[in-house]
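# Next come a sequence and a model predicted from it.
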Amino acid sequence: MIEHKHLLIRAEVLNCPKKDEMGYVLSWMTSLITSINMKLMQGPNISYVDQKGNRGITCMALIETSHIVLHIWDETEPGLFQLDVYSCKSFDMGIVIKSLNDSFKINKLQYKFLDRKSDLILIDEE
């Protein structure tokens, strides 16, 4: 049966990657996709925005069941991550959060986990 799970994360991180660490972010995204048992369809693709006030990395991947997008702002201390994981297949939110923390050291975490199958139903939040 098709699911419609949507995880939205806002995290302030102590180990925020900079422009010269885009390869690390690509590897992290690929590893995350494998860890949550998704199938990569395209990407991940990555770019760096060098505009003052909006400086940072954007990385996105199309997965067989939808998408994963990460936006990173590296000008602030701590750095800011906005992660969006949407899938028509169930996945473990805890694996996503652990992966973020292991690689980027979360200082502050906020999230909403939604079931969007027939409405916007809140599954969990912090």
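All right, it came through fine.
# Please count neighbours and contacts with C-alpha atoms only from this point.
Noted.
# On the three-state scheme, M29 is what?
When the structure is split into helix, strand and coil by DSSP: H, G, I helix; E, B strand; the rest coil, M29 lands in helix.
# what's the answer for S103, then?
helix.
# how many neighbours does it have?
16 (other C-alpha atoms under 10 Å).
# Quickly note the distance from it to S66.
Noted for S103: a distance of 24 Å to S66, by C-alpha to C-alpha, to the nearest Å.
# Next: V25.
Distance, V25 to S66, by C-alpha to C-alpha: 19 Å.
# Mind checking which of the two has more residues around it?
Neighbours around V25 and S66, counted as other C-alpha under 10 Å, are more numerous at V25. The numbers are 22 against 17.
# Just name whatever secondary elements the helix or strand that one falls within is in contact with.
V25 is part of helix 22-35, with elements assigned from DSSP states H and E. Contact partners of helix 22-35 among helices and strands, from 3 or more C-alpha pairs under 8 Å, 6 or more residues apart in numbering; DSSP states H and E: strand 40-49, strand 56-63, helix 93-104.
# Structure two is appended below for comparative analysis:
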Amino acid sequence: MTQKHKHLIVRADIGWTPKEEDLNKVSDWIRSLIKRIQMKLLAGPYTTYVKEKGNKGMTSVAIIETSHIALHIWDETNPGLMQLDVYSCADFSPKDVFDEVEKMFDTKKIEYKFLDREKELVEVNI
């Protein structure tokens, strides 16, 4: 396998923000995302809810065979704020990631950077 070193960084305003009782729902979503982008789960997802005022929300991380996925959602604002990192040494489609985010979280606004980090930080057009 030729390593690709692709890094998708997503910032999104979202209409649905998971609460503490949604831990399993978010973990299942991470598993679905991993399947959709054709990666292999090695560990996790590890999902928890932070209750501290000013930092309330969900965090989930998963180790995939080719690197990691990290998700952070803050739910004290409307819309909520999502930060998502998908890093992989294998090819994947950012559009598949965007589709999964929209289906689960009711995206109101989405911004992203897609980087190739193999030799330098090069922004990739999609």
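Sure thing, it's come through. Keep in mind the model is a prediction, meaning the values are calculated, not measured.
# so who does the most centrally placed residue in the first structure touch?
Residue closest to the average C-alpha location in the first structure (C-alpha atoms, centre = their mean): L83, at 3.2 Å. Neighbour list for L83 of the first structure: L7, L8, I9, R10, I68, V69, L70, H71 [criterion: C-alpha atoms under 8 Å, 6 or more residues apart in numbering].
# That one corresponds to which position in the second structure?
Alignment note: L83 of the first structure maps to L84 in the second structure; criterion TM-score structural alignment.
# Give me the three-state assignment for that match.
Using three-state DSSP, the secondary structure recorded for L84 of the second structure is strand.
# How about I37 of the second structure, nearest residue that isn't a chain neighbour?
Nearest in space to I37 of the second structure, with sequence neighbours left out and distances taken as C-alpha to C-alpha, 6 or more residues apart in numbering, is F92 at 5.6 Å.
# Quick check: the gap between the residue lying closest to I9 of the second structure once chain neighbours are set aside and L42 of the second structure.
Taking C-alpha to C-alpha, 6+ apart, and ignoring the residues beside it in sequence, I9 of the second structure has D85 as its nearest neighbour in space, at 4.8 Å. Computed as C-alpha to C-alpha, the D85 of the second structure to L42 of the second structure distance reads 17 Å.
# For the two, indicate the residue with more neighbours.
Under the neighbour definition other C-alpha under 10 Å, D85 of the second structure and L42 were set side by side, and D85 has more, 19 against 13.
# residues touching D74 of the first structure, list them.
For D74 of the first structure, the contacting residues are C16, P17, K18, R55, G56, I57, L80, by C-alpha under 8 Å, 6+ apart.
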